[in-house]
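**Q** Fold the following for me, if possible:
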Amino acid sequence: MVTFLNKFDCARVGWLFLAFFITPITAAQTPNITKIKSKVYGETREILVSLPASYEQDKDKIYPVIYLTDANMQVPHAAPMIHYLAGGISELIVVGIQTFDRHDELSPYHQDGTVFSKTEGAEKLLAFIETEVKPLINQTYRTAPFEILSGHSLGGLFTMFTFARHPEKFDAYFALSPTLAWADGKLLDEIEQSLEGMANNRILVAYSEKETPFVNQYAAFQKFLTLLKTKAPSSLDVNARFISGEDHMTIAHLGLYHALRYTFRDWWLSSNTMVGAPEKFDAHYARLSKRLGYSIRPEFNELWGLTAYLIREQHYVEAHYLIKKWQGYYPNRSAPFYELAQLYLAQDKPIAANRSILQAIENAKPNSRQQRRSQDLQAKIRAKL
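**A** Alright, predicted model coming up:
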């Protein structure tokens, strides 16, 4: 089933901006270079790792991982965008895999169509990722059990090779302008066979430029779309299409954006969903967790923004329900108690508000903006006592 991306909900974006305005987040780190003494390659290889801004702030949080081929080309533009989208999508750990001889590392075939052995070409690169890169990332960082493989051009071919031969290796596959015409389109035959026998739920996103000057590229991707339409099982979550107005290189950025937005669609809970039915909060995250295959914890700033909205619109029962959830997900944080004080104040309950604001002050970092805001609110509350 081929579906299309949802647009941002303007109301949600509004209070997302508010949440980020009142809780500044440090920019994500510059990618660090990690050296691996690879047994697969018999030499030292490098990967680039970029962590989300919240990684050092929230010590209990786990993060999905996106693996990008062609690290030196893709990480500089992809990582900042991925981190910037946090909140609209899941925060992600970004891992870039360096490739040197792209023809011999990213394809399962030589250009003439002859097949690389299992210790060469794409099979060798996949073995490096599976046996050396992934274990290092999972041991070093707090990773969630959700992994994405993304590649552009020949990297997109590598993505489709992995999907066709080893679909169990990743949870989601992003093929951005994949060179499916490589080796006379030989991989398309493998893709067709794999689609017919594929049983596992996976996410597959693939885009290519529509006005391409590469005639063979267009024909190969068109054939690929036909295969998906006629052969893809219902268990496969597919979003694949041509994109107009872009070229082979811009698809690397724009296509990645759309792939992320599609994969993490409905990440936000719409502002009014809980009104009159607070239990829909739990149902939303249960559905999202089921679709992606791991337990998802609501983002801190989403909870803040939604709580502030509910209080402002005088949906007090729903706001109280959400604050309790917020406190459970993020114990010993100041903001939930601050909003609880706001809620009690709005309900003309200054004694309860005072208890909450004292807790907010106690949990805030000394001399922080949050502490100052809490002290200002405390003064307003005391005037009501």
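**Q** alpha carbons only for contacts and neighbour counts from here, please
**A** Noted.
**Q** From residue 54, how far out is the closest residue to residue 330 other than its chain neighbours?
**A** Spatial nearest neighbour of residue 330, excluding adjacent residues (C-alpha to C-alpha, 6 or more residues apart in numbering): residue 300 at 7.6 Å. Distance from residue 300 to residue 54, counting by C-alpha to C-alpha, to the nearest Å: 10 Å.
**Q** and the gap between the residue nearest to residue 330 and residue 335?
**A** In terms of C-alpha to C-alpha, residue 300 sits 9 Å off from residue 335.
**Q** Show me what the longest strand along the chain is packed up against.
**A** As assigned by DSSP state E, the longest strand anywhere in the chain is strand 143-152. Counting contacts by 3 or more C-alpha pairs under 8 Å, 6 or more residues apart in numbering; DSSP states H and E, strand 143-152 is packed against strand 63-69, helix 154-165, strand 172-176.
**Q** Of all those, which one comes closest to residue 218?
**A** The closest of the helices and strands packed on strand 143-152 to residue 218 is strand 172-176. By C-alpha to C-alpha, the value is 13.1 Å.
**Q** Second input sequence below; structure requested for side-by-side comparison:
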Amino acid sequence: MVRVFALLLTVAMGWGQALAGDGLAGSPVQVGDEYWVRSEVFKQQRRVQVYLPSSYGTSQARYPVLYLLDGDAYYLSVAGIVRQLGESSGRIPETIVVSIPNVARAQELAPPVRKPKADEAPYVADRFLQFLKQDLIPWVDAQYRTQPFRIIVGHSRGGLFTLYTFLNAPDTFNAYLALSPALWWDDEALLQEAPRKLRALKVGKSTRFLYLSAGHESVEIMEPTARMAKLLEQSQPPGLRWRYDYLANENHMSSHLPSTYAGLQMVFADLQVSDAALLSQGLAGVESHYAGLQRIYGYELRPSRAMLSWMGNFLDQQGRPEQAAAFYRRAEQLYPNHPPLMRDWPARPLQ
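**A** Below is the predicted model:
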């Protein structure tokens, strides 16, 4: 649980040091912090990377948490998506990102096989799930101000693990984004178990969310994912909201970014208020709408500063300055110390 070093993003996505031979000296840009977390499950220290919303240090608010698999590959892009959708546009709540770099990816993200080979390393998705539940999630909840709303994002073998967790321990997370899941694993064992587990699925008091996607990629990814979507369509588990997207213009590796973007917006679609409702009901209608979201998400939400600002701007454009002013005032009341996303920085005189 010891902080090691700030994650740094320099010019050209962290490769600024390579330019030193050209006489350039840059300043690092901080994108988060890295820690070692003690794991009793694995009997070792595990590395994690944490991105906090800009407002974390200026408020006492609590935040939902996104747990990201394959953190080595996707941390920067997902932190950027979360910042853009949360702090910039208010399409999702401002969210903490916990990125989990791989240690033994092939083994930890794959469920145990039905017929293991004697000379093969064991596949331990069950232990990795136990690590999340017993070690990492309690650590995050103890260290940060979190809401009881957790999201997991996994791609390929990580998507397989995401579906494994959804079917076997659905209460672990509130929202599951399974992107190009490797459902071919173990002769599609998870897909074969899915009908029985979907029939028995109990999601609790609040809604659970599942987002599936696949790009234009290998048949062993596309076909099983489409069949999983068909099973969901047939079973319609109560209390589950789900969607499947086929991204015809993306390949296996490019699908992650647009899928994450679309999946997060699908999960938080209920935060949006229609133009008609905004015009007819104003601020009172928006706050009434948000008061009703607790039964869906399991915690109290309120419109973000970005959302209130955009609503006020919309009303200004509709020639309703008094209604717009009410939204601007409410944003200042709720978020008096909120740091601006766009600001002016000092320049330096020529030397």
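**Q** Would you map the helices across the stretch 201-350 of the first structure?
**A** 215-231, 251-263, 280-292, 300-312, 316-329, 334-346, 350-363 (DSSP state H, counting those that start in this stretch).
**Q** Tell me the residues of the second structure aligned with the first one.
**A** Just to be clear, that refers to helix 215-231 of the first structure. Mapped onto the second structure using TM-score structural alignment, helix 215-231 of the first structure covers residues 219-235.
**Q** and if you look at the last one?
**A** Aligned by TM-score structural alignment, helix 350-363 of the first structure corresponds to no residues of the second structure.
**Q** packing partners for that helix?
**A** In this structure, helix 350-363 of the first structure packs against helix 334-346, helix 369-384, with contacts taken as 3+ C-alpha pairs under 8 Å, 6+ apart.
**Q** is it possible to export those to JSON lines including mean neighbour count and distance to residue 219 of the first structure?
**A** Below are those laid out as JSON lines (neighbours: other C-alpha atoms under 10 Å; distance: least, C-alpha to C-alpha, whole Å):
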{"stretch": "helix 334-346", "mean neighbour count": "24", "distance to residue 219 of the first structure": "54"}
{"stretch": "helix 369-384", "mean neighbour count": "16", "distance to residue 219 of the first structure": "57"}
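**Q** for those, which one sits closest to residue 132 of the first structure?
**A** Nearest of these (C-alpha to C-alpha): helix 334-346, 40.4 Å.
**Q** coming back round to it: deepest in the core, which of the helices of the stretch 201-350 of the first structure is it.
**A** helix 334-346 (a mean of 24; mean count of other C-alpha atoms under 10 Å).
**Q** Map residue 293 of the first structure across to the second structure for me.
**A** Alignment note (TM-score structural alignment): residue 293 of the first structure maps to residue 298 of the second structure.
**Q** can you check residue 255 of the first structure too?
**A** Superposed on the second structure with TM-score structural alignment, residue 255 of the first structure falls opposite residue 259.
**Q** Over to residue 264 of the first structure?
**A** So, by TM-score structural alignment, residue 264 of the first structure is matched to residue 268.
**Q** what number of residues lie near the residue nearest to that match when sequence neighbours are not counted?
**A** Excluding the flanking residues, the one nearest residue 268 of the second structure by C-alpha to C-alpha, 6+ apart is residue 92, at 5.7 Å. By the measure other C-alpha atoms under 10 Å, the count of residues near residue 92 of the second structure is 25.
**Q** these two touch, right, residue 92 of the second structure and residue 83?
**A** No: using C-alpha atoms under 8 Å, residue 92 of the second structure is not in contact with residue 83, being 9.4 Å away.
**Q** Kindly provide the distance from the match of residue 293 of the first structure to residue 149 of the second structure.
**A** Residue 298 of the second structure is 7 Å from residue 149 of the second structure, by C-alpha to C-alpha.
**Q** same thing with residue 164 of the second structure?
**A** Residue 164 of the second structure is 19 Å from residue 149 of the second structure, by C-alpha to C-alpha.
**Q** Of these two, which one has the most company?
**A** For residue 164 of the second structure and residue 149, the more surrounded residue by other C-alpha under 10 Å is residue 164, and the numbers stand at 23 against 18.
**Q** The first structure: which residue goes with that one?
**A** By TM-score structural alignment, residue 164 of the second structure lines up with residue 161.
**Q** Distance of that match relative to residue 230 of the first structure?
**A** Taking C-alpha to C-alpha, one finds residue 161 of the first structure at 19 Å from residue 230 of the first structure.
**Q** For the counterpart of residue 208 of the second structure in the first structure, grab the count of nearby residues.
**A** Under the alignment (TM-score structural alignment), residue 208 of the second structure pairs with residue 202 in the first structure. Look at residue 202 of the first structure: counted by other C-alpha under 10 Å, it has 21 neighbours.
**Q** for residue 31 of the first structure, same thing?
**A** Neighbours of residue 31 of the first structure under the rule other C-alpha under 10 Å: 18.
**Q** Run a quick neighbour tally on the residue nearest to it when sequence neighbours are not counted.
**A** Spatial nearest neighbour of residue 31 of the first structure, excluding adjacent residues (C-alpha to C-alpha, 6+ apart): residue 50 at 4.3 Å. Other residues within reach of residue 50 of the first structure, judged by other C-alpha under 10 Å, total 22.
**Q** Just want the most central residue of the second structure.
**A** In the second structure, the residue lying closest to the centroid (C-alpha atoms, centre = their mean) is residue 66, at 4.0 Å.
**Q** Now do the contacts for that one.
**A** 95-98, 150-153 (C-alpha atoms under 8 Å, 6 or more residues apart in numbering).
**Q** of those residues, which stay in contact in the first structure?
**A** For those, the subset whose aligned partners also touch in the first structure (both residues aligned by TM-score structural alignment, their matches' C-alpha atoms under 8 Å) is 95-98, 150-153.
**Q** possible to save those residues as TSV with distance to residue 222 of the second structure and neighbour count?
**A** Formatted as TSV, these follow (distance: C-alpha to C-alpha, whole Å; neighbours: other C-alpha atoms under 10 Å):
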residue	distance to residue 222 of the second structure	neighbour count
95	30	27
96	31	26
97	28	25
98	28	26
150	27	20
151	23	21
152	21	25
153	18	28
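**Q** quick one: which of those residues is nearest residue 330 of the second structure?
**A** Using C-alpha to C-alpha, these come closest to residue 330 of the second structure at residue 95, 21.2 Å.
**Q** For residue 148 of the first structure, see how far away the counterpart of that closest one in the first structure is.
**A** Using TM-score structural alignment as the criterion, residue 95 of the second structure maps onto residue 92 of the first structure. From residue 92 of the first structure over to residue 148 of the first structure the distance is 10 Å, taken as C-alpha to C-alpha.
**Q** okay, and the common contacts of the two?
**A** Counting by C-alpha under 8 Å, 6+ apart, the residues touching both residue 92 of the first structure and residue 148 are 64-66.
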